[in-house]
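Participant: next comes the sequence, and after it the predicted model I'd like to discuss.
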Amino acid sequence: MPIKIPKTLPAYNALTKENVFVITDDRAEHQDIRPLKVGILNLMPTTVDTEIQLLRLLGNSPLQVDISFLRMGSHESRNAPPGHLDRFYVSSDEIIRNDYRYDGLIITGAPVETLPFEEVDYWKELAAVLDYSAKNVWSTLHICWGAQAGLYHRYGVPKLELPRKLFGIFPHGVNERHTTIFRGFDDEFLAPQSRHTESDRKAIAARPELTIESETDEVGVFIVTAREGRELYVTGHLEYDPLTLDREYRRDLDKGLLINVPKNYYPGDDPSKEPVVRWRAHAHLFFRNWLNYVYQETPFDLGEL
């Protein structure tokens, strides 16, 4: 079944060309089912690219998913197309004020990881979203800085600066093979990483509410869960498309920044060659497993949350 998004959303045409199942409001209204309601709090500066990346994965499911895009009302985005946020997004305070309920919520990463959390201009608003989601969302998926922010706000887990940026495609292990999110996974799988900091593993392990589901010595903690899967914290970017790391690498080069070639990404670590995608299948599987978990566990009547 498809994801439900406006036909005027730029991602609609891009996903249709890829044969991703999408559906318009008119057609959805004539289907006698309750779609999953999933909100996406998009904090990434690459607004449209991030929409497409996440919708591509959410659309590869037998479930109909009704998508809502959320933004920080206290933060002015400089990178979204003119009028895009006003047309397709609602502010988080509107969602909270109207006591809106979601089956699932995704909180993306953001390019603010070197700042102390409290110095991020929308921190108080994000903290309010995190508090709201605990009571009004069945399962929340936090990505990269969004994961660090969630672990810090809810459990006091600090972030630590890495000696150098963790950048590239890395193998990850599975600690618990029989959990819902890893159904069908191989014992080792690849996923993109792009970050300067990490959440403190000792602080995570000290909290009995938190379970480290995936980690390696090279990457550190990759996936943490809490409340039996109702909170997922993913430190990397399974949603990245084939050229995302390439764009980040060349962007930093153009800025004159000291940046390593993304590891295990270009054939022979040669940036002149086309990257090889080796994480796509597990990315789709992860998001399908998450949606399936939400579908199986969320109340039919969201008022019961």
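Facilitator: Good, I have the coordinates.
Participant: every contact and neighbour count from this point should use C-alpha atoms.
Facilitator: Noted.
Participant: and residue 281, that's in a helix?
Facilitator: Yes. Applying DSSP: H, G, I helix; E, B strand; the rest coil, one finds residue 281 inside a helix.
Participant: neighbours of it, how many?
Facilitator: Residue 281 is flanked by 13 other residues according to other C-alpha atoms under 10 Å.
Participant: what of residue 164?
Facilitator: 12.
Participant: who's in contact with the host helix or strand of it?
Facilitator: Using DSSP states H and E, residue 164 maps to strand 159-173. Outside strand 159-173, the residues within contact range by C-alpha atoms under 8 Å, 6 or more residues apart in numbering are 114, 148, 152, 187-200, 214-216, 219, 222, 245, 259-265.
Participant: now, of the residues you listed, which are buried?
Facilitator: Neighbour counting by 16 or more other C-alpha atoms under 10 Å classes 148, 152, 189-200, 214-215, 219, 222, 245, 261-265 among the contacts of strand 159-173 as buried.
Participant: which ones among those map onto helices?
Facilitator: Among these, the residues falling in helices (DSSP state H) are 148, 152, 245.
Participant: residue 123: which of those residues is nearest?
Facilitator: For these, the closest approach to residue 123 (C-alpha to C-alpha) belongs to residue 152, at 11.6 Å.
Participant: so that closest one sits against residue 142, correct?
Facilitator: No. Between residue 152 and residue 142 there is no contact under C-alpha atoms under 8 Å: 12.0 Å.
Participant: want to compare, so here's the second one:
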Amino acid sequence: MPIRIPDALPATAALESENIFVMTEFRALHQDIRPLRVLILNLMPTKIATETQIMRKLSNTPLQIEVELLRTRSHEAKNVSREHLETFYRTFDEVRNEHFDGLIITGAPVEKLDFSDVDYWDELVDIMDWSTTNVHSTLHICWGAQAGLFHHYGIDKHELPAKLSGVYEHVLEKPSSPLVRGLDDRFFAVHSRYTGVDEGAVRAHPELEVVASSPEAGLYLVKSVDSRRFFVFGHPEYDADTLRLEYERDVRAGIDPDVPVNYFPGDDPAREPLCMWRAQAQLLYTNWLNYYVYQTTPYDVTCAGVEE
């Protein structure tokens, strides 16, 4: 089934060029199907790239998805035009009275700041609080996962000795979880971050459970016991060249970054990187949508998030 997004969104052309079925708004209006409403709070500076990456994962499922994009009003984006934001994004004030089957909160390049020092932190707190009553299931990614753990469960982040960047091998700690159904016993996933969370505090929290982790990179998949909140500490949405673009950006900035681990063949940045995480990333999004959104969300979307 297709993903339903605005006709003029840049991601539309990119996805269609990959033979992904993108449904026009006109055609969607003439179908008697209740699509899943998924809201993406895009906190990444590379907004158009992130939109396309996440929508690519959402679109490759048998479900019809209606995607809406959310931005923070309290932060001025510098890497995308105001016209793009005003055309395709909504603000929290515009959606606060609505209900959604799913919410995705992306990462953000603010890891080294204390949460309270992030200029949109208060607004993000309002959105996370709102999600408990107006969203059926929320997927938090990278810094978004750290922010969600801190706000909902009081588990803070800490700075790592060096940036964790690369493709790491992971193991399933709870292979019976539908979230990882179909994943191999050992799989690769991307991490790109300067901070981590207190793994011991996560494992000890009675409302949280660890689904997958890495001996090198630490926690990867964590979920709430009630299956309403999901935390992904990597970047499953990344394209094959995203880590390379980040690495080259840091080189140009004079940061002298380490070469991303297990990414370039022979650890040679001059060689084309291999994408070893695409399949697990797609399964992760598909499983979240199927088992934790579609199969459990109320048919009446206005009831999504409402406690029975």
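Facilitator: Cool, got the structure. Not measured: the values here are computed from a predicted model.
Participant: care to give me the TM-score?
Facilitator: Once superposed, the chains reach a TM-score of 0.98 (TM-score structural alignment, normalised by the length of structure 1), with 303 aligned residues with a C-alpha RMSD of 0.9 Å.
Participant: hmm, back to that, ok, average deviation of the strand holding residue 164 of structure 1 from structure 2?
Facilitator: Strand 159-173 of structure 1 differs from its equivalent in structure 2 by a mean of 0.7 Å after superposition (mean C-alpha distance after the TM-score superposition for structure 1).
Participant: whereabouts in structure 2 does that strand align?
Facilitator: Taken onto structure 2 by TM-score structural alignment, strand 159-173 of structure 1 occupies residues 157-171 there.
Participant: off-centre distance for that stretch?
Facilitator: Relative to the mean C-alpha coordinate of its chain, stretch 157-171 of structure 2 is positioned 17 Å out (C-alpha atoms, centre = their mean, to the nearest Å).
Participant: go on, stretch 8-15 of structure 2?
Facilitator: Counting by C-alpha atoms, centre = their mean, stretch 8-15 of structure 2 comes out at 19 Å from the chain centroid.
Participant: repeat that for stretch 100-110 of structure 2.
Facilitator: Worked out by C-alpha atoms, centre = their mean, stretch 100-110 of structure 2 lies 5 Å from the chain centre.
Participant: what stretch of structure 1 does it fall on?
Facilitator: Alignment of stretch 100-110 of structure 2 against structure 1: residues 102-112, by TM-score structural alignment.
Participant: and that stretch, what's buried?
Facilitator: So, applying 16+ other C-alpha under 10 Å, buried residues of stretch 102-112 of structure 1: 102-109.
Participant: among these, which ones are in helices?
Facilitator: Among those, no member falls in helices (DSSP H).
Participant: now do the same end-to-end measure for the match of stretch 100-110 of structure 2.
Facilitator: In stretch 102-112 of structure 1, first residue to last residue: 26 Å (C-alpha to C-alpha, to the nearest Å).
Participant: OK, contacts around residue 53 of structure 1?
Facilitator: Contacts for residue 53 of structure 1 (C-alpha under 8 Å, 6+ apart) come out as 239-241.
Participant: can you confirm it is in a strand?
Facilitator: No. Residue 53 of structure 1: not assigned to a strand; according to three-state DSSP it is helix.
Participant: count of neighbours near residue 247 of structure 1?
Facilitator: Counted with other C-alpha under 10 Å, residues neighbouring residue 247 of structure 1 total 11.
Participant: any idea what it aligns with in structure 2?
Facilitator: Under the alignment (TM-score structural alignment), residue 247 of structure 1 maps onto residue 245 of structure 2.
Participant: can I take it that its match is in a strand?
Facilitator: No. The assignment for residue 245 of structure 2 (three-state DSSP) gives helix, which keeps it out of a strand.
Participant: what does stretch 71-91 of structure 1 contact?
Facilitator: Contact partners of stretch 71-91 of structure 1, identified using C-alpha under 8 Å, 6+ apart, comprise 9, 41-43, 45-48, 68-70, 92-93, 121-122, 125-126.
Participant: please apply the same query to stretch 248-264 of structure 2.
Facilitator: Taking contacts as C-alpha under 8 Å, 6+ apart, the residues outside stretch 248-264 of structure 2 that touch it are 165-168, 243, 247, 267, 269, 271-275.
Participant: residue 157 of structure 1 contacts residue 199, correct?
Facilitator: Yes. Contact criterion C-alpha under 8 Å: residue 157 of structure 1 and residue 199 qualify, at 6.5 Å.
Participant: distance check, the closest residue to residue 182 of structure 1 other than its chain neighbours against residue 141 of structure 1.
Facilitator: In this structure, residue 182 of structure 1 finds its nearest non-sequential neighbour in residue 286, 6.9 Å apart by C-alpha to C-alpha, 6 or more residues apart in numbering. Counting by C-alpha to C-alpha, the separation of residue 286 of structure 1 from residue 141 of structure 1 is 11 Å.
Participant: check residue 118 of structure 1 too.
Facilitator: 21 Å.
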